[in-house]
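> Take this sequence and fold it.
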Amino acid sequence: MENKEEMLKIERSIGYILRIGVVVSAGIILLGMILLFFLPTTTQVPNSLPLIFQGLLQLNGEAFIMLGLFCLILTPVLRVVVSIFAFAKEKDYLYVVITIIVLIILVIGMSFGLVEK
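Below is the predicted model of the structure:
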């Protein structure tokens, strides 16, 4: 019985992570849209993390939108990381290995996306 309650807690925490990630991303994107409406820019859309952070300091709306999209993309990745710990806590090592492979594939895919600009 305790194991089911523990799994329910883990599932709830994963659900909270996904909800919080989506809400935070939407808030950042909305802030970017408001900034873009009131402070339009003619600069190039920031497409790398250094350019995004530089744009945030300049209150560039497009940089905020890109940061929100980046957070939205990272939300399911965080879910995969939490799942690794959840499966390890259950001592379900087959799923730990499978989830680590999924995380490696995600990281490789994002790395290729950063290289292939």
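> C-alpha from now on. contacts and neighbour counts both.
OK.
> Helices along the chain, start to end?
Shown for the chain, the helices assigned by DSSP state H span residues 2-38, 49-57, 61-90, 93-115.
> any chance of those helices in a markdown table, plus mean neighbour count?
Shown next, in a markdown table, are the helices of the chain (neighbours: other C-alpha atoms under 10 Å):
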| stretch | mean neighbour count |
| --- | --- |
| helix 2-38 | 15 |
| helix 49-57 | 15 |
| helix 61-90 | 19 |
| helix 93-115 | 13 |
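> Here is the second sequence; please produce its structure so I can put it next to the first one:
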Amino acid sequence: MKKIFSKHYWADKDVEQLVGQMLITGVITASLVVFIGGIVYLTQHGQGEVPDYRVFKGEGAGYTTFSGIFKGVLKLSTTEIIQLGVLVLIATPILRVACSLFAFILERDRLYIFITLIVLCVILFSIFGGIKG
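Coordinates of the predicted model:
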């Protein structure tokens, strides 16, 4: 029996197909979530008055934080559902980098492991460790 985390179990073609399916699934899922949220939003607010764009009004934490988005989705708020779709779309290439890291670890390719770790760290730092202000 082959070990699931061995190079012999995962061929290069298998990893490529997994990454390809993951990207397709992520984009389709994000598109569906945004589309459904957008349709529901338009049915609820489509006949409302036109906002005054001469005055800037920032959005609250409900639209700009992970916890606000997830709380809003649980309350079935349409704007947070749309934002969840955007988060899924952003997470898709991050998962691709993580899957590539897994493949390079299986191949024991140290150079690409190092490069992929740097890319993953830069992405995650830019999301979670950015300057708040």
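> Now the residue in structure 2 that residue 74 of structure 1 lines up against: closest residue in space, sequence neighbours ignored.
With TM-score structural alignment as the criterion, residue 74 of structure 1 lines up with residue 91 in structure 2. Using C-alpha to C-alpha, 6 or more residues apart in numbering and skipping the chain neighbours, the partner closest in space to residue 91 of structure 2 is residue 26 (8.0 Å).
> Surely the one you found is in contact with residue 87?
No. With contact defined as C-alpha atoms under 8 Å, residue 26 of structure 2 does not reach residue 87; the gap is 10.3 Å.
> can you pull the contacts of residue 27 of structure 1?
residue 68 (C-alpha atoms under 8 Å, 6 or more residues apart in numbering).
> residue in structure 2 matching it?
In structure 2, residue 27 of structure 1 lands on residue 32 (TM-score structural alignment).
> so how far does stretch 46-61 of structure 2 reach from one end to the other?
23 Å (C-alpha to C-alpha, to the nearest Å).
> wait, what's in contact with residue 93 of structure 2?
residue 23.
> Spit out the contact partners of residue 71 of structure 1.
For residue 71 of structure 1, the contact set (C-alpha under 8 Å, 6+ apart) comprises 21, 24, 25.
> Look up how far residue 105 of structure 1 lies from the first one.
Residue 21 of structure 1 is 21 Å from residue 105 of structure 1, where distance means C-alpha to C-alpha.
> Just tell me what residue 90 of structure 1 corresponds to in structure 2.
Checking TM-score structural alignment: residue 90 of structure 1 goes with residue 107.
> Would you mind measuring from the residue nearest the centre of structure 2 to residue 29 of structure 2?
Among the residues of structure 2, the one closest to the centroid is residue 91, at 1.8 Å (C-alpha atoms, centre = their mean). Going from residue 91 of structure 2 to residue 29 of structure 2 by C-alpha to C-alpha gives 11 Å.
> Many thanks, have a good one.
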